[in-house]
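> Pasting a predicted model and its sequence here:
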Amino acid sequence: MHNVLIDHLSTAVLQLNRDLQIEYLNPAAEILLAISRRRIYGQKISQAFFENESSLAALEAAVISGYPYTKRETEILLTNGKKLLLDYTVTPIMSLHSTDSLLIELYPRDHMKRISQEDEFIATHQTSKELVRSLAHEIKNPLGGIRGAAQLISRSFKDEALKDYTQVIIEESDRLRDLVDRLLGPRKLPQTENLNIHKVIERVNQLISVESEQQLTILRDYDPSIPNLIGDKSQLIQALLNITRNAMQALLENPQTNDKCITIVTRALRQFTIGTRRHRLVCCISVIDNGPGIPEALLKTLFYPMVSGRPDGTGLGLSIAQSIVHQHHGLIECNSQPENTEFNIYLPIETAVQG
């Protein structure tokens, strides 16, 4: 009964025996430490994560003394090479005046920071989107009048040279209208269906292969256990295409990058929080390229409309992608450094799409 309750906790919990071997860990600990309970049972705690030699000595001392202790803002190294900043508490479980086992509770600091950043980003993105929509409508209305007036004036001119001038006005009005339409984003309601996310990704991979003219390699690392999700197939293709196309352009425009490569990874994440809501199951799609990376100054505003790191970029692709994913109750995050830029798309599997 106790294990059932602990299994449903959002706090990562491990239980060690007197020899510091893992006897139990809950699903939250599996997710946090990126390990499988089946493979880690009976292994030393150092096989799950490593802090330093003094931390192992402290655990051994807790077994002997029976005194609990807490460590704040310590960094641990996971088996996959990633580092985590967290607090943890060690509580000895006593039986007949001796320690039977140790209970370790892990509280990730960077995880809470990420949740706070997500909340702030979602609120800022929503405000920005509403502002852009209002501005786009204000621009679009007079554009129609300008175009109509130019057409009327053109009919009254007999001089072809003067008609050319009015044609310039008409064509530029059309160009601005198309730009405004892109700012407004998808205009139709999502047409949801039960879909396989890997079919969406394969369609995008096919389009990128054609556009890149086979000048780069696309690697796949799929998790076949991911179930179907409810979503708009065409919109999800558009969102993923915008992100993958950015990666392709960054690679092709950088002659210094050898072995140009985009890697697409899918994983199923359990008990994952997006914003303030915790989801039972989330699909994570990672688009990773080995290009030059994104300047740090752009990272915080990357998903805002009209923000681009390319001289000829419109800055709308990522903003539209974020809006589409947000309609699916999801989120896009980006981490970048030279030769490793990673966009992570999180899509809840059990929820419906917003209208």
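Cool, the structure landed. Numbers count the residues shown, from 1 in each chain.
> C-alpha from now on. contacts and neighbour counts both.
OK.
> ok, now how distant is E339 from R267?
22 Å (CA to CA, to the nearest Å).
> which SS class is Y304?
At Y304 the chain is in coil, as set by DSSP: H, G, I helix; E, B strand; the rest coil.
> what's the helix or strand for the residue nearest to it when sequence neighbours are not counted?
Closest residue in space to Y304, ignoring its immediate chain neighbours: S319 at 5.6 Å, by CA to CA, 6 or more residues apart in numbering. Element membership of S319, judged by DSSP states H and E, is helix 317-327.
> Could you do I345 as well?
Element membership for I345 (DSSP H and E) is strand 340-348.
> What are the buried residues along that strand?
Residues 341-348 are the ones in strand 340-348 that count as buried (16 or more other CA atoms under 10 Å).
> Quick check: the two most widely separated of those?
Maximum pairwise distance among those (CA to CA): 23.0 Å, between T341 and P348.
> Check the gap between L318 and I285 for me.
The gap separating L318 from I285 is 15 Å, by CA to CA.
> Equivalent analysis for V132, please.
Taking CA to CA, one finds V132 at 28 Å from I285.
> These two: who's more crowded?
Between V132 and I285, I285 has the larger neighbour count (other CA atoms under 10 Å), namely 24 against 18.
> which one is that one nearest to, not counting chain neighbours?
T266 (4.6 Å).
> The one you found is in what secondary structure piece?
Using DSSP H and E, the element containing T266 is strand 261-274.
> quick one: buried residues of that strand?
Neighbour counts over strand 261-274 (16+ other CA under 10 Å) mark 261-274 as buried.
> repeat for stretch 107-116
107-109, 115.
> Hmm, V287 and T263 touching each other?
Yes - in this structure, T263 is within contact of V287 by CA atoms under 8 Å, at 5.9 Å.
> here's the one I want to compare it with:
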Amino acid sequence: MNTSTISLDGLDLLASAVLVLDAEACIAYANPAAENLLESSFKNLAHQKPQDLFVNGEEIAEIFEQALDHQFSVKRQDMILERAGREPLQLQVIVMVLDNPDLPVLMELHENEQQLKLNREERLLDQSQANKELIRNLAHEIKNPLGGIRGAAQLLELELPEHHLKELGEYTQVIIKEADRLQTLVDRLLAPHRRPHIVGDVNIHEVCERVRSLIVAEFPNGLTIKRDYDLSIPEFRGDKEQLIQAVLNIAHNAAQALSDRIKTGNAELTLRTRVARSVTIAKVRYRLALDLHIIDNGPGIPPDILDRIFYPLVSGREGGSGLGLTLAQTFVQQHMGVIECDSRPGHTDFRILIPLP
């Protein structure tokens, strides 16, 4: 490849990060995508050696030496490059030898999306397992004293003198009602672990239609629910009620987030089904998977909680319990699947992946 055929200005337009190195292995050019990826301007990158940008950059130095020795013309290599005080970069590095003694090497850096996806899924599974243990332990620790508090309040109410009953009875009723509210919360936390997994043939479109009817009944005006179904998706073995609850929790959250748009009549919720091929979920490769999207045109999830939305008791809505998405993720994981989320203002997309036979 001859650099006379390369326009460095043209490289500015590429979405992938590109570095051109001089004969001393120093950066002679970095396009805007490289500046974004490396979080540094070209002014700061210029004349630095790429290996010096990373804690473990020796491998880059070695590849550059191989390029100068003409041991290859093009080389691709996956790397995890560590940076001091920042997240490591998981990259596919493509190194090309150029027929130009002044600018002998071009490096193209691509974030390794597949590896990033696997890491996200692994974190989700670890988080979900930790959540389960936390929820079980916390719920049992709350449940026992809660029963005692409620019982004591009832006994106290029975022992109150009649002339104090009206005045003090209000306080005991507050204790009893709040104890009942906490009991309901604990029951919801324990629900996925108590209820038996009832397996049968599941048609995902029956699940979606059930959810749609429930959302329409609660939000009859101002919300348009679009259906974009692939009717060729086969039935699969699963717990229909759990999946209805999982999809309903997500769709209901979305409808509540659309409250402002519902008032103006331009709220949209889309249920989309597709078949995904060659999908990896929790490090297991599946030939086919259900690819269900629940999309809304609401304000989006606040960035500060986006990475924690599946944690229990984390909610972006005032008055929310923060349990809906936690339970949804638990139910989907019991089907060997996973829920992913992509959100920005005007577009939030929850994607459910479940293996198909």
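Great, that's in hand. In this text the structure is predicted, and so the values were computed from the model without any measurement.
> related to what we said a few turns ago, residues contacting the residue nearest to I285 of the first structure?
By CA atoms under 8 Å, 6 or more residues apart in numbering, T266 of the first structure lies in contact with 221-223, 283-286.
> same check, this time on A246 of the second structure
324-325, 327-329, 331-332.
> Just to be sure, I301 of the second structure is in a strand?
No - assigned with three-state DSSP, I301 of the second structure falls outside any strand and is coil.
> Quick check: closest non-adjacent residue to the counterpart of it in the first structure.
The alignment partner of I301 of the second structure in the first structure, by TM-score structural alignment, is I294. Spatially, and ignoring its direct neighbours in sequence, I294 of the first structure is nearest to S336 (5.9 Å; CA to CA, 6+ apart).
> Return the residues in contact with the one you found.
Contact analysis of S336 of the first structure by CA under 8 Å, 6+ apart lists 293-294, 342.
> ditto for H279 of the first structure
Applying CA under 8 Å, 6+ apart to H279 of the first structure gives the contacts 270-273, 348, 350.
> and the residues you listed as a markdown table, adding distance to P68 of the first structure?
A markdown table is the format used below for the contacts of H279 of the first structure (distance: CA to CA, whole Å):
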| residue | distance to P68 of the first structure |
| --- | --- |
| R270 | 30 |
| Q271 | 28 |
| F272 | 29 |
| T273 | 30 |
| P348 | 38 |
| E350 | 40 |
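> Run those past the second structure and keep the common ones.
Retained contacts for the contacts of H279 of the first structure in the second structure, judged by both residues aligned by TM-score structural alignment, their matches' CA atoms under 8 Å, are 270-273, 348.
> The residue nearest to I294 of the first structure is in what secondary structure piece?
With DSSP H and E as the criterion, S336 of the first structure is inside strand 331-337.
> With A246 of the second structure instead?
Using DSSP H and E, A246 of the second structure falls within helix 240-257.
> so where is that helix in the first structure?
Aligning helix 240-257 of the second structure against the first structure (TM-score structural alignment) gives residues 233-250.
> cool, stretch 175-185 of the second structure as well?
Counting by TM-score structural alignment, stretch 175-185 of the second structure sits on residues 169-179 of the first structure.
> how far away is the alignment partner in the first structure of P145 of the second structure from S173 of the first structure?
Alignment note (TM-score structural alignment): P145 of the second structure maps to P142 of the first structure. When distance is defined by CA to CA, P142 of the first structure is 10 Å away from S173 of the first structure.
> what's near enough to touch the residue mapped onto V279 of the second structure from the first structure?
For V279 of the second structure, the aligned position in the first structure is F272, judged by TM-score structural alignment. The contact partners of F272 of the first structure, taken as CA under 8 Å, 6+ apart, are 278-282.
> Might you report the residue contacts of L165 of the second structure?
Shown in contact with L165 of the second structure (CA under 8 Å, 6+ apart): E157.
> for G265 of the second structure, same thing?
Counting by CA under 8 Å, 6+ apart, G265 of the second structure makes contact with 221-223.
> returning to that earlier point: what about the match of I301 of the second structure, neighbour count?
By other CA under 10 Å, the residues close to I294 of the first structure number 19.
> swap in L219 of the first structure?
Neighbours of L219 of the first structure using other CA under 10 Å come to 13.
> Show me the helices in the stretch 1-150 of the first structure, by range?
2-7, 27-33, 37-40, 53-65, 109-156 (DSSP state H, counting those that start in this stretch).
> of all those, which lies closest to V180 of the first structure?
Nearest of the helices of the stretch 1-150 of the first structure (CA to CA): helix 109-156, 5.5 Å.
> mean shift of the closest one relative to the second structure?
Mean deviation of helix 109-156 of the first structure relative to the second structure after superposition (mean CA distance after the TM-score superposition for the first structure): 1.1 Å.
> right, and the helix or strand after that helix?
Downstream of helix 109-156 of the first structure, the first helix or strand assigned by DSSP H and E is helix 160-184.
> Tell me the residues of the second structure aligned with the helix or strand following that following helix.
Per DSSP H and E, helix 160-184 of the first structure leads on to strand 192-195 as the next helix or strand towards the C-terminus. On the second structure, the counterpart of strand 192-195 of the first structure by TM-score structural alignment is residues 199-202.
> cool, stretch 209-219 of the first structure as well?
Using TM-score structural alignment, stretch 209-219 of the first structure pairs with 216-226 in the second structure.
> Identify each buried residue in the matching stretch, please.
Within stretch 216-226 of the second structure, the residues that qualify as buried are 219, 222-225, counting by 16+ other CA under 10 Å.
> Could you single out the nearest of those to D201 of the second structure?
The closest of those to D201 of the second structure turns out to be I225 (CA to CA; 25.6 Å).
> Just say helix, strand or coil for the closest one.
strand.
> got the contact list for the closest residue to it other than its chain neighbours?
Leaving aside its chain neighbours, I225 of the second structure sits nearest to L269 (4.7 Å; criterion: CA to CA, 6+ apart). The contact partners of L269 of the second structure, taken as CA under 8 Å, 6+ apart, are 223-226, 251, 254-255, 294-297.
> which other residues reach stretch 216-234 of the first structure?
Contacts with stretch 216-234 of the first structure, where a contact means CA under 8 Å, 6+ apart, come from 190-198, 200, 205, 209, 248, 259-268, 283, 328, 348-353.
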